[in-house]
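S.K.: A structural model of the following input is requested.
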Amino acid sequence: MKKILLTLTLALLVTASFAQRKRSSAAKLGIGLDFGVPIGDFADIHSIGFGGAGKAELPLSSNFFFTVTAGYISYYYDKPVRDAIKAVGGDTYLGFVPLKAGGKYYFSPNFYGEGEIGARIGTNKGTGTAFVYAPGLGFSFPVSNGHDIDFGARFEGWTVDANAQQFVFRIAYKFGL
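M.R.: As a prediction, this is how the structure comes out:
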């Protein structure tokens, strides 16, 4: 996992260093897919997570944007746990609604770093709400005037009774508001 994240980061840095376009400082909305890879104790009984989110980017300066994110992601239990839960009639997945706000800083026209904090609301009975923090890196490249494809990777931690951590990979389509 560390090798994949390092390779992705290096590829983004190299690509960003060759970028020649001027980034628009207009407000944008991105709609994308998130793929979560649990790590630590969270990975002991959960497999990959899959979901989607919308992220608004509102300019505060030419390089810094205020972000607001809302979405849904679900994690499935590993097969032995899933089979045991299914046998007693329980949910075979956990669903969450993350609500986050933060900032995104563009180091170059395409390469950025971001950080968000917020809440993760569980949709299953008894899952509750947790504090979320999520630093990340990404690369956004234009596909037409005012429209971008965005690739991002972030570490995300959920702090509640037990901590859950994951790496999340995102691909999104962004357009002007």
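
S.K.: could you use CA atoms for every contact and neighbour count after this?
M.R.: OK.

S.K.: for L5, which non-adjacent residue is spatially closest?
M.R.: Excluding the flanking residues, the one nearest L5 by Cα to Cα, 6 or more residues apart in numbering is A153, at 7.7 Å.

S.K.: one more to put side by side:
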Amino acid sequence: MKNKSSLLIAFLLLVCSVATQAQLKRFSIGPYVEAGFPVGDFQDTHNTGWGAGLNADIKLVAGFGVTGSVGYMHFGGATVNNFTFNKRAAIPVRIGLKYKLVSILYVKLESGSANFVDSDITGAAFIVAPGVGIRVLGLDVAAKYEAWFREGTMGFFGLKAGYNF
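M.R.: You can find the predicted model right below:
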């Protein structure tokens, strides 16, 4: 019984801490949608992609912050010479560092893994994604280049729009 009470107290303290951080605007979380425009060899084999997910930001000191996201990204296969390439679908998990240049403009660098959910490809790819964005109140719009490294590079320019609470 004592362990359950301690666990409940720890959980309540965690919830209060997160709620306090959100009220102080040091922590925000919200949904996003994104579009991906393949480049390089990936452009030859796949069409424009789309995705959605959940993004979180934690403000640190001196304009720095930590950002993270988890979502779903899908690229349809292109048809070349009567051959249709298989789609690429993945669950990207990213974490990164964000730096606010001026009041609404920021740059960020994220990294993580894209866990493939295709039927013909398994495993994960390593992600590197530098970007720039603006955030006005809760609205967050960003442009980025994202590269997935696994037996070659699947690179794309992305546009991401979300709202953080």
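
S.K.: need the TM-score between these chains.
M.R.: After superposition, the two chains reach a TM-score (TM-score structural alignment, normalised by the length of the second structure) of 0.79; 141 aligned residues with a Cα RMSD of 1.8 Å.

S.K.: thought F151 of the first structure was touching R170?
M.R.: Yes. Between F151 of the first structure and R170 there is a contact at 5.7 Å, judged by Cα atoms under 8 Å.

S.K.: can you list the buried residues in the lengthiest helix in the first structure?
M.R.: Taking DSSP state H as the criterion, the first structure has its longest helix at helix 2-17. Residues of helix 2-17 of the first structure classed as buried: 8-9, 12-13, 16 (neighbour count, 16 or more other Cα atoms under 10 Å).

S.K.: report the central residue of the second structure.
M.R.: S69 (3.9 Å; Cα atoms, centre = their mean).

S.K.: does the longest helix of the first structure pack against any helices or strands, and if so which?
M.R.: strand 111-122, strand 129-144 (3 or more Cα pairs under 8 Å, 6 or more residues apart in numbering; DSSP states H and E).

S.K.: apply 7 Å and report the result again.
M.R.: If you count contacts as 3 or more Cα pairs under 7 Å, 6 or more residues apart in numbering; DSSP states H and E, helix 2-17 of the first structure packs onto no helix or strand.

S.K.: run the angle between that helix and strand 111-122 for me.
M.R.: 130 degrees (axes from the mean of the first three to the mean of the last three Cα atoms, to 10 degrees).

S.K.: for L24 of the second structure, see how far away F11 of the second structure is.
M.R.: 20 Å (Cα to Cα, to the nearest Å).

S.K.: actually K4 of the second structure, not the one I wrote
M.R.: 30 Å.

S.K.: residues contacting the aligned partner of I104 of the second structure in the first structure?
M.R.: By TM-score structural alignment, I104 of the second structure lines up with N110 in the first structure. The contact partners of N110 of the first structure, taken as Cα atoms under 7 Å, 6 or more residues apart in numbering, are 16, 19, 139-141.

S.K.: quick one: the strands in the first structure?
M.R.: For the first structure, applying DSSP state E gives strands covering 28-39, 46-59, 64-77, 93-106, 111-122, 129-144, 147-159, 164-176.

S.K.: in CSV: those, plus distance to K86 of the first structure.
M.R.: Putting the strands of the first structure into CSV (distance: least, Cα to Cα, whole Å) gives the following:
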stretch, distance to K86 of the first structure
strand 28-39, 21
strand 46-59, 15
strand 64-77, 11
strand 93-106, 10
strand 111-122, 19
strand 129-144, 24
strand 147-159, 26
strand 164-176, 23
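
S.K.: K2 of the first structure is nearest to which of those?
M.R.: Set against K2 of the first structure and scored by Cα to Cα, the strands of the first structure come closest in strand 164-176, at 10.1 Å.

S.K.: report the buried members of the contacts of N110 of the first structure.
M.R.: By 16+ other Cα under 10 Å, the contacts of N110 of the first structure give 16, 139-141 as buried.

S.K.: which helices and strands does the longest helix along the second structure pack with?
M.R.: If you go by DSSP H, the second structure has its longest helix at helix 2-23. Helices and strands touching helix 2-23 of the second structure, as assessed by 3+ Cα pairs under 7 Å, 6+ apart, are absent.

S.K.: let's see that with 10 Å instead.
M.R.: strand 27-39, strand 46-59 (3 or more Cα pairs under 10 Å, 6 or more residues apart in numbering; DSSP states H and E).

S.K.: grab the nearest non-local neighbour of whatever residue of the first structure lines up with A129 of the second structure.
M.R.: Using TM-score structural alignment, the equivalent of A129 of the second structure in the first structure is A134. Distances taken as Cα to Cα, 6+ apart put E156 closest to A134 of the first structure, at 4.4 Å, once the chain neighbours are dropped.
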